[in-house]
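1. Okay, here's the prediction I keep looking at, along with the sequence it came from:
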Amino acid sequence: MTKALRAHRLSNMGFRRWRIANSSEAAPATTVLRGCWPFSRANARWVRPHLVLWAFDADNRSWGHMNEPHDLDAWRKGERTRLIDARMAVPASGREERTLRIAAQLEELIGDPAGLVVSAYWPFRGEPDLKPLLKRLRERGATTALPVVVRKAEPLVFRAWRSGARLERGVWNIPFPADGPEILPDIAIAPVVGFDRACYRLGYGGGFFDRTMAALPRKPRFFGVGYAEQEIATIFPQPHDIAMQAVITESEIVRPA
């Protein structure tokens, strides 16, 4: 019970399994991870020297734990580099084929878009290109939008956008609508660098989407999109991290347990 789980996924008969560090023993295929922070009864407050993730099997029996890295920022930075490099290594044709499957599942999940404001993003560094999906949603009655970085450490705003609208270059040289009115999305779609089964998102480190979801006066349906191999054991979510309602990959729709 005290051996730490190695943050490495093993593929076995289609199940997600976790191997104990320094051991050949593997967790049951139905293992799930849950996180908690220690609670100090002495002074009635939450303390967080590190996040502890406990693994449970299908019968809810505790099976092991994995500790949060001591330098979480460095760990996340390393994971971003690894995951982006892996995504960029996929040939463009392969990413396009996967994106078609992601878009089909996302369109089904959205349902009837008539009258809805749907925000996505301008693709960057091998992310799924959802611009054709936005075009189809507009044709079915949706208003489409893109996020805009106003300034560092502030929430995003969303501006109406359609094909042919004038664009300017912003953070990381990503295009954004130059003239569209600011609107509130009913559905916000964000790309992921990494994600976990609890639908927490590892992004680029700016905190823009978490900050934005916390600040919006009306909470949209919040979906993440990415490729299946971008899944990791956990992002080690912090109090400011906000879980998405679903993550859509080319192979499945992941929802929090």
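-> Nice, thanks for sending it over. Residues are numbered from 1 along each chain as shown.
2. Every contact and neighbour count from this point should use C-alpha atoms.
-> OK.
3. Pretty sure residue 211 sits in a strand.
-> No: assigned with DSSP: H, G, I helix; E, B strand; the rest coil, residue 211 falls outside any strand and is helix.
4. so how far is residue 76 from it?
-> Using CA to CA, to the nearest Å, we find residue 211 at a distance of 18 Å from residue 76.
5. Which neighbouring elements make contact with the lengthiest strand in the chain?
-> In the chain, with assignment by DSSP state E, the single longest strand is strand 5-12. Taking 3 or more CA pairs under 8 Å, 6 or more residues apart in numbering; DSSP states H and E as contact, the helices and strands that strand 5-12 lies on are strand 15-20, strand 62-67.
6. Next, format those as JSON lines and append distance to residue 226 and mean neighbour count.
-> Shown next, in JSON lines, are the helices and strands packed on strand 5-12 (distance: least, CA to CA, whole Å; neighbours: other CA atoms under 10 Å):
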{"stretch": "strand 15-20", "distance to residue 226": "18", "mean neighbour count": "19"}
{"stretch": "strand 62-67", "distance to residue 226": "25", "mean neighbour count": "19"}
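7. Among the ones you listed, which comes closest to residue 33?
-> Among these, strand 62-67 comes nearest to residue 33, with 8.4 Å by CA to CA.
8. Measure how the closest one sits relative to strand 15-20, angle-wise.
-> 70 degrees (axes from the mean of the first three to the mean of the last three CA atoms, to 10 degrees).
9. Who are the packing partners of strand 62-67?
-> strand 5-12, strand 52-56.
10. Which one of the ones you listed lies nearest to residue 204?
-> strand 5-12 (20.1 Å).
11. neighbouring contacts of the closest one?
-> Identification of contacts with strand 5-12 by CA atoms under 8 Å, 6 or more residues apart in numbering yields 16, 17, 18, 19, 20, 21, 64, 65, 66, 232, 233, 234.
12. ok, the third one to residue 136 distance?
-> Residue 18 sits 40 Å away from residue 136, going by CA to CA.
13. where do the helices sit along the stretch 101-250 of the chain?
-> 131-139, 208-215 (DSSP state H, counting those that start in this stretch).
14. hold the first one in mind and look at this next one:
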Amino acid sequence: MTQDHDGTGGYASPPCMAGEVAPDYFDPLAVDPAQARDVARWRRAERARLRAARQALSVETRRRVGEVLSGHLRDLLEARFGSLRGRVLSAYWPIKGEPDLRPLMGEWHAAGVIVALPVVEVKSAPLAFRRWTPDTKMVRGDWNIPVPPPEADPLFPDIMLAPLMGWDGQGYRLGYGGGYFDRTLAGCAPCPFTIGIGLQAARLASIYPQPHDIPLATIVTEAGVQFPEESRS
């Protein structure tokens, strides 16, 4: 990604068509309606089950998972990219028992990485991304998730972390059901390097991917780096 300045000290708009993807790009006619309903019901049940299991983990277990997972993620990024200085990396603010990577965000910032956080600016539309630093005064965003304020620099990531509720060996992600990550990735050319972040116990045999689901490049859990089982190149 080129980080062209816009003349105001901010960064240029994303070099992709994410902002032009229609909110209704999920085509209900692309699959059998009965099958789509069955998959949607199954996913709701799995989200509830996986969330309850994650929330049941002790504070100490979550802390340990976050530390171990951060080490695997750090090793993956170093092996693939070498130095991350000057690259834009989208992280996330942890909610609902998600692995906490905030210490790693501070480490990246200190190393010259440009850290961004995703923001829902428009319902049922692709995500926006705003720059984050340890000094950023956060505001409440969608679902009351802390996000950088509107005046923070707009960015688009070279590397995107996507928190997982569940995942499968094909690299498909079960999220919270809003479809924001899929909408964001659907219109990008090129897309960022996408890394799912989740628990090893949240692995599923399949999420029963639908036409709108977009697989991630790889997944990192406390057990290590989980590359998709089948090459998609």
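-> Here it is on my side, so go on. Computed from a predicted model, the values in this text were never measured in an experiment.
15. want to throw the helices of the stretch 101-250 of the first structure into CSV with distance to residue 87 of the first structure?
-> Output for the helices of the stretch 101-250 of the first structure, formatted as CSV (distance: least, CA to CA, whole Å):
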stretch, distance to residue 87 of the first structure
helix 131-139, 19
helix 208-215, 21
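16. export those helices to a markdown table and tack on mean neighbour count?
-> Shown next, in a markdown table, are the helices of the stretch 101-250 of the first structure (neighbours: other CA atoms under 10 Å):
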| stretch | mean neighbour count |
| --- | --- |
| helix 131-139 | 17 |
| helix 208-215 | 17 |
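17. For residue 171 of the first structure, which of these is the nearest?
-> Using CA to CA, the nearest of those to residue 171 of the first structure is helix 208-215, at 11.5 Å.
18. which residues in the second structure does the closest one align to?
-> Alignment of helix 208-215 of the first structure against the second structure: residues 180-187, by TM-score structural alignment.
19. same check, this time on stretch 224-241 of the first structure
-> Counting by TM-score structural alignment, stretch 224-241 of the first structure corresponds to 196-213 in the second structure.
20. burial of residue 78 of the second structure, as a residue count?
-> 12 (other CA atoms under 10 Å).
21. From residue 189 of the second structure, how far off is it?
-> In terms of CA to CA, residue 78 of the second structure sits 24 Å off from residue 189 of the second structure.
22. Leaving out chain neighbours, which residue sits closest to the residue most central in space within the second structure?
-> In the second structure, the centroid-proximal residue (CA atoms, centre = their mean) is residue 162; its distance is 1.7 Å. Ranked by CA to CA, 6 or more residues apart in numbering and with sequence neighbours excluded, the top spatial neighbour of residue 162 of the second structure is residue 196, at 4.7 Å.
23. Highest mean neighbour count out of the helices and strands packed on strand 62-67 of the first structure?
-> strand 52-56 (a mean of 21; mean count of other CA atoms under 10 Å).
24. contacts for that one?
-> Residues contacting strand 52-56 of the first structure (CA under 8 Å, 6+ apart): 31-37, 62-68.
25. And stretch 73-82 of the first structure, by the same measure?
-> Contacts for stretch 73-82 of the first structure (CA under 8 Å, 6+ apart): 69, 193, 194, 202, 203, 204, 205, 235.
26. among these, who's most crowded?
-> Ranked by neighbours (other CA under 10 Å), the contacts of stretch 73-82 of the first structure are led by residue 194, which has 29 neighbours.
27. Tell me the spacing between the alignment partner in the second structure of that one and residue 31 of the second structure.
-> Correspondence of residue 194 of the first structure to the second structure, assessed by TM-score structural alignment: residue 166. Residue 166 of the second structure sits 22 Å away from residue 31 of the second structure, going by CA to CA.
28. List the buried residues in stretch 82-89 of the first structure.
-> Neighbour-count burial for stretch 82-89 of the first structure flags 83, 84, 87 (criterion: 16 or more other CA atoms under 10 Å).
29. which residue lines up with the first one in the second structure?
-> Spelled out, it's residue 83 of the first structure. Match for residue 83 of the first structure (TM-score structural alignment): residue 50.
30. re the thing from before, so which of the helices and strands packed on strand 5-12 of the first structure comes closest to residue 132 of the first structure?
-> That would be strand 15-20 among those, by CA to CA, at 32.2 Å.
31. what's the matching range in the second structure for that closest one?
-> Counting by TM-score structural alignment, strand 15-20 of the first structure has no counterpart in the second structure.
32. for the helix or strand following that strand, packing partners?
-> Using DSSP states H and E, the helix or strand that follows strand 15-20 of the first structure towards the C-terminus is strand 32-36. Applying 3+ CA pairs under 8 Å, 6+ apart, we find strand 32-36 of the first structure packed against strand 52-56.
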